[in-house]
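Engineer: heads up, no residue letters with this:
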């Protein structure tokens, strides 16, 4: 075996899957030594990372999983992985690194020329905007390959604590250079993904003073090698100038401890110039605001000096379309568990008619809206609040989201600029910075949110409150909903709910709905629900077997009424799976949809966990699936079971209660006879 890749898997759940797959998906080089193995090392308490690594190991026998007990230490994890490695060479990647496509073939070809002890790899880094740039030239664990026999013979080991790779990486390079066994590969093989939220290695604090101790240790272990001072100066200067590592109040102390004379003053000058430019841009932006907006903002700024109201919560959903989705379910449960907290909804003026009688609301952009946003303690939304509010210390923002992601979201959309509609990703991450809590429907969502919306919020793996009713509804409730929709008893009801296409305008169903209704015949009812982006009507007449339910206020009621769901790429499939009823994927333009926006899941693969049931790509195929009974066959049931297990693990009817008890101050339950 040529290569053992060791990957510590700790606090990287949004990045780890891609890191592991970047290794396992490397094509085996032709004519070279047989391939690689992957050793993932996690902490026993890191459930998300362990689940991802375990899933990868279940699919690929080349992947092994090790776990460490006790406090996490990256150096110890790397050492543990190296101790079990079986490859001729070792490569140490982090969970946010990638082995770029074709790297294994390039490495194999280079190693066939000679057998170096250390092979330096070309490497770069990419920020959260997707911009690739050269990485620094300092040796690091990720950008060197080590012959395992050399590593063991020289007793190279990572140290404990921060900067664990300074000693072994430099020692290996110096020893190989002296022996003439240091080689290089210019081709970029490794890419480091910078995380906007940072890591322990990029969090400002005194912990970074450890880099000074690391170079003292390196100097001692190498007997004062004369090449070390230059290496030390370059690395320490980089740490000092990195605002993500040394806090402003610690820079002078670090500067003195590092012994870097004549450089700190220049650093302070550059910082002052940069701050001045930032202030100038802010002033220019303010000057472009409209007079009314400036007036409202002035009043809002005055309200920001008012005390927060501990009994006020502001709710909004779907860009202020009314009372709906997870915020509605949270609001309902909050009224039950914390009735002293008043809930006020934000609604746009064109949707105010959707507000239920007696439901308190404010119109977006109004004086009442800005007053509520300035003084509410709790903010709950499944999208974003309008106008660009300033989140105050003490305010608590719960982002509930409104679906499990099938298509790319957040910063994962960066590779698809033509279809993001001029989205400002800077505003996306600024909005993310306001969140205190991010609600997750399943482990897949948690993984995606962590990467696509990088910030320091707390993930709540509780399930979606809007789906509680799907777990608790009775047959009597279902019958009542069907009756209200005018569905005759005994009918087989299909809910057709396609999503919108970023590359098309308007609702254009890929089905001849009237024809499908006729061909299915008596006893079938087709409910049609267009995506909310297209308004309140699918444009179909309520004629016989085809009923337009786009304007129905609660999609959960439509779920309960339906015997099966027909959809293409709508996230509704993940919610409907809670009911354990058949799901039919009708995907006539899968290739175009996937290419235009990117997807996380291959719905048409037929793999358990990816495909929710029967699949059709033409109307004739769909009719055949329905008439033949394939939509509820044992094969379809097995696929649905695996899909439901993956995407509905938290759905038990109590998600709203879990959310309210975590976010709001719920009084403790008093037991009679106990204080």
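Structural biologist: Cool, got the structure. None of these values were measured; they are calculated from a predicted model.
Engineer: When you work out contacts or count neighbours from here on, use the C-alpha atoms and nothing else.
Structural biologist: Will do.
Engineer: Tell me if I'm right that residue 99 and residue 190 touch.
Structural biologist: Yes. Residue 99 lies in contact with residue 190 (CA atoms under 8 Å); the separation is 4.8 Å.
Engineer: who's more crowded, these two?
Structural biologist: residue 99 (25 against 22; other CA atoms under 10 Å).
Engineer: now that one: how far from residue 119?
Structural biologist: Distance of residue 99 to residue 119, computed by CA to CA, to the nearest Å: 15 Å.
Engineer: Now do the SS call for residue 146.
Structural biologist: strand (DSSP: H, G, I helix; E, B strand; the rest coil).
Engineer: whoops, residue 90 was the one
Structural biologist: Relying on three-state DSSP, one would call residue 90 strand.
Engineer: and it, how many neighbours?
Structural biologist: 25.
Engineer: can you check residue 226 too?
Structural biologist: Residue 226 has 10 nearby residues by other CA under 10 Å.
Engineer: pretty sure it is in a strand, no?
Structural biologist: No. Counting by three-state DSSP, residue 226 is not part of a strand but coil.
Engineer: Show the contacting residues for it.
Structural biologist: Applying CA atoms under 8 Å, 6 or more residues apart in numbering, one finds that residue 226 lies in contact with no residue.
Engineer: try this one next to it:
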């Protein structure tokens, strides 16, 4: 029987769950078990739990058949607990290193009390760590264990369950369980503390309490859910009625109830305006019903609020304060907006346009900082033309890049009069990066963030740990830009989990797949051969697409291949398609190779997907091209001469050398050997690619653009959209060899 059982419920926490479990499994005390409860989570949380359970026998997983809420999920885990003590850990929080050792030692020193209370610290997205303001209440004084009568101030700690260890037989003896609802911690916390015969404290931060920027906490939502607080205090006082021996706790708990009701009313971001009067009426009725005989109100402003609550004085108690705060918030918001407008020189025209109605039939597109017509936005644009031709499609383009836009595409010049008009009036804004800070998110407009790759390298808030690649990035500004997103596209569950953690905003994730990759599933043999002819690839030639990634921490391009020598190593039947800043040398050897078609510079080719179709294999280092190319189920070779430097300076989400999509080479000669020996396309390489595809090709099945357009632009029900085709049933575009055979047979 383990010393501890940690109950970890999980619901829509795929971006944080790994960090939570890792913080427990890495503890230096290992006499514990984790009972993880998948509360029928719609995201990848359940699968993440299963992976951890498969790797570590200390993890057991319960998959609930329906979503029951946090309290009941905890109950399910509690019923499975085998430890001497039960600890609860929310799945977006983490344990501090050494916490379980400290808890175990303190329990031993205090002779196994019913409840041990330890401390926590709040952690914020910007890196701040702030310890509980009431930490002084946890001073480890004599006696080492005590009843609540000796230290009643513990009732004033935050009403949470995850800062305590509960002796399991104490919990079972009294039949404690969590009620349904949103304030379920209050009845459990109060009832266990007033019932415990012996309590101990540990003056140490054991839990890091994650403060999400948005979502994840009822206290940050404005809704009628806050009325649940009445049901929870009904349970607290019912418990007192059932246990007359605890009646001495009625006045302190009445005070906690009144304080809690006032706190809800004091926060203008919790109750809808039209329900505040009803809340005051119910709070006032509870106050009068449960006020103990002889109760004396506290003094000062707090006492006056008690008096108003007793009277049910809604305008005085709620309205005036709410109006005052709302006016202050509006003034501050207005000042910020004016400053933003001045800084970005939007001018009178943009402000005027923002006051005009939205054009629900106007969609504005941009890609790669308005430098091209490409990627997911271009694929969505094409599908809109097919399925919703009534929607006008306008692309934002930098003046110097206008020549890169296909004919027939309507454009506006970045920063122009027409640009600000379109940005102010568009019902839809689509981009694979962020629009400028000056762009205002209008109510009713729909912002779609398509992204432009699957993350191997650290992104978003994770870049704070890698300043060499962040280049002084303002993360607060970054998240303000991301706050404008309504939808975030994802091509695999890995991306979903990363985006939701590193961009913690209130968007909805669309696991439609990447529209730009539709062509990799839908292209025909003729399309493949046409792509090769366009690039001048001779029949019977093996075409290798080489796509090294950019290193943000390098001030200039550092070549990793001697292209002339490499082409010689590969032989005359191989063509290198090279994409990027690689023709740094105007040597006669390179010029001859280019003239003879042995090396083709595709750095400026506008459609990378055509390059994928034309290539027999991909050679890359750490570029996200590998995730897209994997949809073709063609060989991928990883050339990683500086992997340890890259992962140390930039940060990565997995070890590419241990989980590659194919053969791996660490230097040029080894790469040449892989490509000339046939190792690049052997059975071992195919096995690695199959596992990589299983992990990263979740949703790209050729119908991503259709799903997005029909659901977002045409408002069709999700149930009516084409489901994602299972990976095993997909038919990627034919390889060049298959395409040549197919066309030749015809």
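Structural biologist: Thanks, I have it. Keep in mind it's a predicted model, so treat the numbers as computed, not measured.
Engineer: Fetch the TM-score of the aligned pair.
Structural biologist: Aligned and superposed, the two chains score 0.89 in TM-score terms (TM-score structural alignment, normalised by the length of structure 1); 648 aligned residues with a CA RMSD of 2.7 Å.
Engineer: Which residues are in contact with the corresponding residue of structure 1 for residue 372 of structure 2?
Structural biologist: In structure 1, the residue matched to residue 372 of structure 2 (TM-score structural alignment) is residue 322. Counting by CA under 8 Å, 6+ apart, residue 322 of structure 1 makes contact with 316, 345, 346, 347, 351, 352, 354, 355.
Engineer: What distance do you get for the third one to residue 368 of structure 1?
Structural biologist: In this structure, residue 346 of structure 1 lies at 10 Å from residue 368 of structure 1, with CA to CA as the measure.
Engineer: who touches both of those two?
Structural biologist: residue 362.
Engineer: Which of those two has more residues huddled nearby?
Structural biologist: Taking other CA under 10 Å, residue 346 of structure 1 and residue 368 do not tie; residue 346 has more neighbours (28 against 15).
Engineer: I'd assumed the more buried one was in a strand, is it?
Structural biologist: Yes. Checked against three-state DSSP, residue 346 of structure 1 lies within a strand.
Engineer: what do we get in structure 2 for it?
Structural biologist: So, by TM-score structural alignment, residue 346 of structure 1 is matched to residue 396.
Engineer: In this structure its match contacts residue 412, no?
Structural biologist: Yes. The pair residue 396 of structure 2 and residue 412 qualifies as a contact (CA under 8 Å) at a distance of 5.1 Å.
Engineer: where does residue 283 of structure 2 fall, helix, sheet strand or coil?
Structural biologist: Per three-state DSSP, residue 283 of structure 2 ends up helix.
Engineer: typo on my end, it should be residue 575 of structure 2
Structural biologist: strand.
Engineer: how near is the counterpart of it in structure 1 to residue 492 of structure 1?
Structural biologist: Counting by TM-score structural alignment, residue 575 of structure 2 lines up with residue 525 in structure 1. Noted for residue 525 of structure 1: a distance of 6 Å to residue 492 of structure 1, by CA to CA.
Engineer: okay, these two: which has more neighbours?
Structural biologist: Between residue 525 of structure 1 and residue 492, counting by other CA under 10 Å, residue 525 is the more crowded of the two (22 against 16).
Engineer: Contact partners for the more buried one?
Structural biologist: By CA under 8 Å, 6+ apart, the neighbours of residue 525 of structure 1 are 487, 491, 492, 493, 494, 517, 545, 546, 547.
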